[in-house]
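Participant: sequence first, then the predicted structure:
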Amino acid sequence: MQVLVRDNNVDQALRVLKKKMQREGVFREMKARRAYEKPSERRNREDAEAVRRARKAARKQAIRDGLIAAPKKKPMPARAPRPGQSAPAPSMSDK
């Protein structure tokens, strides 16, 4: 796993690294390996995960097919321009 450090901004690079590790499941794996997991508990956990995945896939398919409504998206707040950049040009809908 590789993260670029830009302008000696280590805090930003750490945030990016943590997000990548979260997406990859590294933290979940570390937590699972802290203590021994009995084979029966492992089977139960894996079965529950499979059920969750199947339900999620079925829900996404139902949304795609139009059987259920998609969840409402939260509006994103407008971001300030980065230092050294000009403000974004107004779009056609702003006029």
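Facilitator: Sure, I can see it. Residues are numbered from 1 along each chain as shown.

Participant: for the rest of this, base every contact and every neighbour count on C-alpha atoms.
Facilitator: Fine.

Participant: could you check which helix or strand contains the residue nearest the centre of the chain?
Facilitator: With distances taken as C-alpha atoms, centre = their mean, the residue of the chain nearest its centroid is R23 (6.1 Å). R23 belongs to helix 10-24 when assigned by DSSP states H and E.

Participant: and here's the other structure:
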Amino acid sequence: MQVLVRDNNVDQALRALKKKLQREGVFREMKLRDHYEKPSEKRAREKAEAVRRARKLARKKMQREGLLPMKPRPVAAGR
């Protein structure tokens, strides 16, 4: 993974790196590997994650079809 530092602005590059790592799921993976997880707990966690993903996809599909109201988009001040 690579992040460019422009104009010696390390803080901005660090923010970009953290955002990339977050998107890739590195922090989540580190947290999971911090302690041993029993196989039964792992199966239960993965099943719960799959259920959450399926519900989210179904909710988005219903919103696209007009069966559920869309979430209002936040209006950014100053743009």
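Facilitator: Received it, and whenever you're ready, just let me know what you need. Small disclaimer: the values here were computed from a predicted structure and weren't measured.

Participant: counterpart of the residue nearest to the centre of the first structure in the second structure?
Facilitator: Correspondence of R23 of the first structure to the second structure, assessed by TM-score structural alignment: R23.

Participant: how far away is its match from L32 of the second structure?
Facilitator: Separation of R23 of the second structure from L32 of the second structure (C-alpha to C-alpha, to the nearest Å): 16 Å.

Participant: over to V5 of the second structure?
Facilitator: Counting by C-alpha to C-alpha, the gap from V5 of the second structure to L32 of the second structure is 30 Å.

Participant: ok, M62 of the second structure next?
Facilitator: Plainly put, M62 of the second structure is 32 Å away from L32 of the second structure if you go by C-alpha to C-alpha.

Participant: same question, A16 of the second structure
Facilitator: From A16 of the second structure across to L32 of the second structure, the span is 23 Å (C-alpha to C-alpha).

Participant: ditto for K56 of the second structure
Facilitator: In terms of C-alpha to C-alpha, K56 of the second structure sits 23 Å off from L32 of the second structure.

Participant: same question, L68 of the second structure
Facilitator: 34 Å.

Participant: same deal with R64 of the second structure?
Facilitator: In terms of C-alpha to C-alpha, R64 of the second structure sits 34 Å off from L32 of the second structure.

Participant: V10 of the second structure now?
Facilitator: For V10 of the second structure relative to L32 of the second structure (C-alpha to C-alpha), the value is 29 Å.

Participant: before we move on, what about R52 of the second structure?
Facilitator: From R52 of the second structure across to L32 of the second structure, the span is 18 Å (C-alpha to C-alpha).

Participant: try E65 of the second structure
Facilitator: For E65 of the second structure, the distance to L32 of the second structure equals 36 Å [C-alpha to C-alpha].
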